[in-house]
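Enquirer: missing the sequence, but the structure's below:
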């Protein structure tokens, strides 16, 4: 289940300082993706997945035990039905967009992301965001500060003009991002604070695939994702001959990352001058000195035996995530320009209804985007 999180971590929205909390909702409808549901919805608080729904199970479920304490007993039934409504309009969206692009097959993705950020110390709403995309490319997004829709592609301009003129909807959207969404974010933070504010240090390993491969420093099991991993030489951080990897999610909600160091030209007597350092937000660190005896390889162990399963087991997890991420588009909306897109209304419920703001009923907004853009 946590592999779905790999779809959503390069969206370009910063995690923020420790006192900034975020609530994010992701919908992904897909076509012809092997071994992947046609529709997936996940809810994240401070990058931690708390709810999940997909078209295979057709059931919205908590992925953190404390979420049950924040909702009423009918919450999951009510919102599972609403999630099913969203599932039913994602597939027609894909078919419409395929027609717009004269596409007959292949992998296609329709996506939606929205949410808000709130400052726990000042009690201010820091940001609200609402974005749509097709096949990895931005289609249209809402700018809360200017209260206008932004069309990064020409095909979205008609939709932008139509939605900008709808003042009633605009007022409701503003209220959603400044009131309703923060209401649920505060509620989730209240009940999940102990989990959300936890800090876990990782295990750090030195890995090398072949004798000529770069040396990988791999850190896994840390939380939260506000962290850094880097190589140092004589206490000075290295920027040359270093390749940083992205922070990726683990199945248990923790995170992993890696940083490669080019060993070509490194003299034996200099090995002890290098170290890999993991730094977690708040100042906690883990440091591992470069030592040949500590390097785990895919070609031999220190006693000369084969160790073919090691990097395949550790870095292989990363490889699987990357493959899935590439197939789905990694939810960064950066590949193709859609001519049509049917959006979901963000303006149906009140905080007293008990409905999660992630799951909303469809509205005329969906149809208006189709008619305007297609």
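Expert: Right, received. Where do you want to start? These numbers were taken from a predicted model, which means no experiment stands behind them. Numbering: from 1, shown residues only.
Enquirer: C-alpha from now on. contacts and neighbour counts both.
Expert: OK.
Enquirer: Next, count neighbours for residue 102.
Expert: 9 (other C-alpha atoms under 10 Å).
Enquirer: helix/strand/coil for it?
Expert: The local conformation at residue 102, judged by DSSP: H, G, I helix; E, B strand; the rest coil, is coil.
Enquirer: structure B:
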């Protein structure tokens, strides 16, 4: 709980309160870069709420990260799906790069084809958004439009590829089914399993700011307390600034990256 002590001759405003209702996301990144010397030719990465859960490359099957080994052991179909996606993408990307290189009259240097596909789920409204897009040589190349079930070509040299992709009508429903149904189902399973450490990651960048204004004179100290004890770690006091009416204002920030979810039931107070 967040609360504040009463002020004399001023007012207090709590700003940027942490919002624990968030949009969760599941993203798959596929990157093909044939000819590159310092990195694998192909890399696939799966990420939940900005936490990597697995990866694969051109020489090995999909491998879960340490925290996710148990989940994939209990749900081998997930690992099989991820491995198949990686295998198929590697060969498809390699052939596509060769086609694009010839079409664009490019040299045999290193060219990069990337794909990001996945979904977002709002755990309060239930809203789901799916996305699928390609990039070639660090520029947007194709974007999938879920409303029209067609590909959008932001660059002229992508139009031929768009037409070729659009011609495979049987893939549209499959892609839509994944983005709208399968991906969110995967995401919710991952969130249930990884609730503890994913929640910890969610709070990583939250900052609470307490702002006081209408102060006079310009001599004041503001500090945060937790369960009645003054906090010093993670506290960033701001400068005292002059208002137009001759009074003063000040702020003090509290970085809550180290606060566990269950500790938000304890009392945090600001005092001035």
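Expert: All right, it came through fine. Owing to the predicted nature of the structure, the values given are computational and were not obtained by experimental measurement.
Enquirer: Could you tell me how far stretch 188-200 of structure 1 lies from the centre of the chain?
Expert: 18 Å (C-alpha atoms, centre = their mean, to the nearest Å).
Enquirer: which residues does the most centrally placed residue in structure 2 contact?
Expert: Most central in structure 2 under C-alpha atoms, centre = their mean is residue 50, positioned 4.4 Å from the mean C-alpha point. Residue 50 of structure 2 sits next to residue 25 when contact means C-alpha atoms under 8 Å, 6 or more residues apart in numbering.
Enquirer: Quick check: the gap between it and residue 19 of structure 2.
Expert: According to C-alpha to C-alpha, to the nearest Å, residue 50 of structure 2 stands 17 Å off from residue 19 of structure 2.
Enquirer: Check residue 148 of structure 2 too.
Expert: Distance of residue 148 of structure 2 to residue 19 of structure 2, computed by C-alpha to C-alpha: 34 Å.
Enquirer: swap in residue 188 of structure 2?
Expert: Taking C-alpha to C-alpha as the measure, residue 188 of structure 2 falls 19 Å from residue 19 of structure 2.
Enquirer: In terms of neighbours, single out the busier of these two.
Expert: A count of neighbours by other C-alpha under 10 Å puts residue 188 above the other of residue 188 of structure 2 and residue 19, at 16 against 8.
Enquirer: just checking, the more buried one is part of a helix?
Expert: Yes. Using three-state DSSP, the assignment for residue 188 of structure 2 is a helix.
Enquirer: Show me what it lines up with in structure 1.
Expert: Aligned by TM-score structural alignment, residue 188 of structure 2 pairs with residue 186 of structure 1.
Enquirer: distance of its match from residue 59 of structure 1?
Expert: From residue 186 of structure 1 to residue 59 of structure 1 the distance is 24 Å (C-alpha to C-alpha).
Enquirer: what residues are up against residue 182 of structure 1?
Expert: By C-alpha under 8 Å, 6+ apart, the neighbours of residue 182 of structure 1 are 116-118, 125.
Enquirer: let's see 6 Å
Expert: Contacts for residue 182 of structure 1 (C-alpha atoms under 6 Å, 6 or more residues apart in numbering) come out as none.
Enquirer: could you point out which element follows the helix or strand that contains it?
Expert: In this assignment (DSSP states H and E), residue 182 of structure 1 forms part of helix 181-196. Where DSSP H and E defines the elements, the next helix or strand beyond helix 181-196 of structure 1 is strand 203-208.
Enquirer: Which residue numbers in structure 2 does that following strand align to?
Expert: Counting by TM-score structural alignment, strand 203-208 of structure 1 has no counterpart in structure 2.
Enquirer: For that strand, which outside residues touch it?
Expert: 215-220, 295-297.
Enquirer: got these as CSV, with secondary structure columns?
Expert: Formatted as CSV, the contacts of strand 203-208 of structure 1 follow (three-state DSSP):
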residue, secondary structure
215, strand
216, strand
217, strand
218, strand
219, strand
220, strand
295, strand
296, strand
297, strand
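Enquirer: mind checking what residue 155 of structure 1 lines up with in structure 2?
Expert: By TM-score structural alignment, residue 155 of structure 1 lines up with residue 157.
Enquirer: A helix includes that match, no?
Expert: Yes. Checked against three-state DSSP, residue 157 of structure 2 lies within a helix.
Enquirer: I'd like to know how far the residue nearest to it when sequence neighbours are not counted sits from residue 156 of structure 2.
Expert: The shortest distance from residue 157 of structure 2 to any non-neighbouring residue, by C-alpha to C-alpha, 6 or more residues apart in numbering, is to residue 104 (7.6 Å). Distance, residue 104 of structure 2 to residue 156 of structure 2, by C-alpha to C-alpha: 11 Å.
Enquirer: Residue 268 of structure 2 now?
Expert: 56 Å.
Enquirer: Who has more neighbours out of the two?
Expert: Set side by side, residue 268 of structure 2 and residue 156 show more neighbours around residue 268, with 19 against 8, by other C-alpha under 10 Å.
Enquirer: residue in structure 1 matching that one?
Expert: Checking with TM-score structural alignment, residue 268 of structure 2 has no match.
Enquirer: How about the contacts made by residue 268 of structure 2?
Expert: Applying C-alpha under 6 Å, 6+ apart, the residues near residue 268 of structure 2 are 2, 225-226.
Enquirer: Of the residues you listed - the most surrounded one?
Expert: Busiest of the contacts of residue 268 of structure 2 [other C-alpha under 10 Å] is residue 225, holding 17 neighbours.
Enquirer: what about that one, distance to residue 4 of structure 2?
Expert: 10 Å.
Enquirer: Mind listing the shared neighbours of the two?
Expert: residue 269.
Enquirer: From residue 73 of structure 1, how far off is residue 182 of structure 1?
Expert: With C-alpha to C-alpha as the criterion, residue 182 of structure 1 and residue 73 of structure 1 are 22 Å apart.
Enquirer: still on that earlier bit, adding distance to residue 253 of structure 2 and secondary structure as columns, could you present the contacts of residue 268 of structure 2 in TSV?
Expert: Shown next, in TSV, are the contacts of residue 268 of structure 2 (distance: C-alpha to C-alpha, whole Å; DSSP: H, G, I helix; E, B strand; the rest coil):
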residue	distance to residue 253 of structure 2	secondary structure
2	13	strand
225	12	strand
226	14	strand
